[in-house]
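J.: Return atomic coordinates for the entry below.
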Amino acid sequence: MAHDERRLEVLRAIVQDFVSTNDPVGSKALAERHDLGVSPATIRNDMAVLEEQGYIAQPHTSAGRVPTDKGYRLFVDRLSAVKPLSAAERRAIERFLDGAVDLHDVLGRSVRLLAQLTRQVAVVQYPTLSRSAVRHLEVVQVASGRLLVVLITDTGRVEQRVVECPADVEPGAVPELRTLLNSAFAGVRLGEAGDKVPGLLETAPPHLRGLVAAVSATLLETLVEPSEDRLVVGGTANLTRGSAMDFPGTMRPLLEALEEQVVVLRLMSEVDASTVLVRIGEENDHEALTGASLVTVGYGSADRPLGGLGVVGPTRMDYPGNMAAVRAVARYVGHLLAES
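T.: Okay, here's the model as predicted:
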């Protein structure tokens, strides 16, 4: 085995031991626990080189070594393969998510499931509305001069607005309005739908024009300024289960970042559905996340991710296991939403 390959094996062993025990790892323990095929003296030399290259470091109080952000990065980059989940774990995901009744339920369950599988904080982004298309516009008369307009997107989002109409609505006008709106907007991307509203006013039959005018402002507001993207967060209590070493400073900035959502949503905007992204410690340019790692992936079809999901936790995490869980849950959520 070449020196570099052997050193990578030593680094792998250090990462695995440190993640599972949370104790800095010494050469003697490595020699006892792992069949590295070399003497403890050689392991000591390899550790000295790894330390010199910045992949491991020595905490002040200990004789052992711990991986650095750079060490975790090399470990993640050189994973030969993300270990697949067991058949039992996959069945558990299916069973848990199949009971969901709507989009909110799918995302809420996904967060709970990810937090359980990984024992980290789980985050799921609502489908980005700018990437959604109109599936259906429903119009319901709720009083003589009041309509409820419901937008249903192809990603399962539902937005509803009440519209006050200037005069009593003629019977029969509501079904006509519904047909008119759906023929104009069904299948149209939300980003393009707003441009069609002015034309609809001009081409509507005269007896419907008043109604179209009444709902047009609401349509614009719903189609062009949809409710902001948001995150569902679960398992924050998992942060407190680690040790003081995981977040040497304070967890408060990380908790605040999760609560404010903007920082995490910005990171989520970079996901794609085919690659699990891992950002480790200092690679996160926001200071609240420099002590943490994010494992994220897009869900939806490969050519059109609808949003992102993932986990946030200390840099001392089970990367292969978390990457597998995040990928499996994302695939399943993508299937569910594609069928809905």
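J.: contacts, neighbours, all on C-alpha from now
T.: OK.
J.: residues contacting E339?
T.: Residues near E339 by CA atoms under 8 Å, 6 or more residues apart in numbering: none.
J.: Any figure for the gap between it and G300?
T.: 11 Å (CA to CA, to the nearest Å).
J.: which parts of whichever helix or strand E221 is part of are buried?
T.: Following DSSP states H and E, one finds E221 within helix 206-224. By neighbour count on 16 or more other CA atoms under 10 Å, the buried set for helix 206-224 is 208-216, 218-220, 222-224.
J.: Over to stretch 266-282?
T.: Going by neighbour count (16+ other CA under 10 Å), the buried part of stretch 266-282 is 267-268, 271-274, 276-282.
J.: circling back: elements contacting the helix holding E221?
T.: Under the contact definition 3 or more CA pairs under 8 Å, 6 or more residues apart in numbering; DSSP states H and E, helix 206-224 sits against strand 158-164, helix 173-185, helix 190-193, helix 197-203.
J.: tell me what the last one is packed against?
T.: Spelled out, that is helix 197-203. For helix 197-203, the packing partners by 3+ CA pairs under 8 Å, 6+ apart come out as helix 206-224.
J.: To compare with the earlier structure, here is another sequence to fold:
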Amino acid sequence: MNEERRLDVLRAIVSEYVHTREPVGSKVIAAAHDLGVSSATIRNDMAALEEAGLIYQPHTSAGRVPTDKGYRLFVDRLTTIKPMSTPERRAVEAFLAQSVDLDDVVSRTVRLLAQVTQQVAVIQYPRMRIHTVRRIEIVDLTPHRLLVVVITSEGRVEERIIETSQQVSVDEIARLRIWINEVCEGLSREDVREHMHVLPESNDYADTSLISDVMKAVAEMLHPGADSRIVMAGMANLTRSGVDFRDISPVLDALEEQVALLRLFDELTPEDEVHVTIGSENQHDGLTEASIVTGTYGGADGPMAHLGVVGPTRMDYARTMSSVRAVAAYLSRYLTH
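T.: Model prediction:
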């Protein structure tokens, strides 16, 4: 019984400290939390928690503040993560449903996650190992310049401008667009590269050099690029939380380098629905005063990636974990469909 009550006291300290940023005393807990015991009993429980290294007293005559170990126990004992409310979910889905492609949905998501959690939001692009062509558009910019646009099956949009030695008419562009879409739909980069020299000869289009140039541009745009591309938003949220850090500069430097985040993402598995690292658990020196809540999205034989939130250890863990999980689930559905 004492053990469970002490855990309730720890929960009360974490809850009060997260919302007030003030050390928490026994009288506050007794008044705000119905634990069914006196302030004296709560003080005894706080002494036991302090001896266990779960809370500490920042200065004499002050209340108590959770330690990294205390936050860890609090997070581990969260039996359920309260889901987002129905209006919140609908608002998120309505906002993200307006996305036109993968770049747009990632951009919208990272901004939304930063706004909802009031922390720094981080999203890793899916590791698109294989891109295939959904559609190719060719637009005449000038008589000797064409814009080639490739839309992949994953929703990515890539553009290249190519120069032509001869002037190309609107009718020629239209015929080329129809032919190249018939030939290239569903092809991967390797398929396009493999057929690059054969395809121009398999049609009656006069300017085979133009076809070769377009095919080369298409192949380049199908390249998956770097496996780990990260987008961040909400840096201003972190600076507003500067009072929670002895020195915020190392945190900002670590986020700018992105190495620590990539390493953390690499260690996650699809089974890690929501993963939390707190303070000293973070390997990067610059993040030892920060907490990182991460989730995994995608999968199901498709591309998989991660997203997360970075903030001070004085974080509303339950709400942040709920937001990360909900957004990860939405992104998974987006990639699936």
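J.: Mind checking the TM-score on these two?
T.: Once superposed, the chains reach a TM-score of 0.83 (TM-score structural alignment, normalised by the length of structure 2), with 327 aligned residues with a CA RMSD of 3.0 Å.
J.: so what's G321 of structure 1 up against?
T.: V82, K83, T118.
J.: By neighbours, which of these wins?
T.: Within those, neighbour counts (other CA atoms under 10 Å) peak at T118, which reaches 24 neighbours.
J.: So it sits against P320, correct?
T.: No. Here T118 of structure 1 does not reach P320: they are 10.5 Å apart, not a contact under CA atoms under 8 Å.
J.: Output the helices and strands packed on helix 206-224 of structure 1 in JSON lines; the columns should cover mean neighbour count.
T.: Output for those, formatted as JSON lines (neighbours: other CA atoms under 10 Å):
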{"stretch": "strand 158-164", "mean neighbour count": "16"}
{"stretch": "helix 173-185", "mean neighbour count": "16"}
{"stretch": "helix 190-193", "mean neighbour count": "17"}
{"stretch": "helix 197-203", "mean neighbour count": "14"}
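J.: Dump the ones you listed to JSON lines, plus distance to V150 of structure 1.
T.: What follows is these, written out as JSON lines (distance: least, CA to CA, whole Å):
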{"stretch": "strand 158-164", "distance to V150 of structure 1": "4"}
{"stretch": "helix 173-185", "distance to V150 of structure 1": "10"}
{"stretch": "helix 190-193", "distance to V150 of structure 1": "14"}
{"stretch": "helix 197-203", "distance to V150 of structure 1": "16"}
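J.: Go through those and name the closest to P305 of structure 1.
T.: helix 190-193 (15.4 Å; CA to CA).
J.: packing partners for that closest one?
T.: Using 3+ CA pairs under 8 Å, 6+ apart: helix 190-193 of structure 1 touches helix 206-224.
J.: ok so, going back, specify the next element, helix or strand, located C-terminal of the helix holding E221 of structure 1.
T.: Beyond helix 206-224 of structure 1 toward the C-terminal end (DSSP H and E), the next one is strand 231-234.
J.: neighbouring contacts of that following strand?
T.: With CA under 8 Å, 6+ apart, strand 231-234 of structure 1 has contacts from 107-108, 111-112, 115, 121-126, 258, 261, 265.
J.: Now do the helices in structure 2.
T.: 2-20, 26-32, 39-51, 68-76, 86-96, 102-117, 170-184, 189-195, 208-221, 235-240, 249-257, 259-267, 317-336 (DSSP state H).
J.: about what we covered before: go through the buried residues of stretch 266-282 of structure 1 and flag which are in strands.
T.: L277, V278, R279, I280 (DSSP state E).
J.: got a list of what the last one touches?
T.: Translated: I280 of structure 1. Here I280 of structure 1 is in contact with D69, Y72, R73, T290, A292, S293, L294, T315 (CA under 8 Å, 6+ apart).
J.: which ones are touching the first one?
T.: When contacts are counted by CA under 8 Å, 6+ apart, D69 of structure 1 is found next to Y55, I280, G281, E282, T315.
J.: which residue in structure 2 lines up with the second one?
T.: When you say that, I think you mean I280 of structure 1. Aligned by TM-score structural alignment, I280 of structure 1 pairs with I278 of structure 2.
J.: And its match, how close does it get to D68 of structure 2?
T.: I278 of structure 2 is 6 Å from D68 of structure 2, by CA to CA.
J.: returning to that earlier point: looking at the helices and strands packed on helix 206-224 of structure 1, which is nearest to H335 of structure 1?
T.: strand 158-164 (19.0 Å).
J.: other SSEs contacting that closest one?
T.: Using 3+ CA pairs under 8 Å, 6+ apart: strand 158-164 of structure 1 touches strand 146-153, helix 206-224.
J.: Kindly reformat those as CSV containing distance to R241 of structure 1.
T.: Below are those laid out as CSV (distance: least, CA to CA, whole Å):
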stretch, distance to R241 of structure 1
strand 146-153, 39
helix 206-224, 42
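J.: What does R134 of structure 2 correspond to in structure 1?
T.: For R134 of structure 2, the aligned position in structure 1 is occupied by H136, per TM-score structural alignment.
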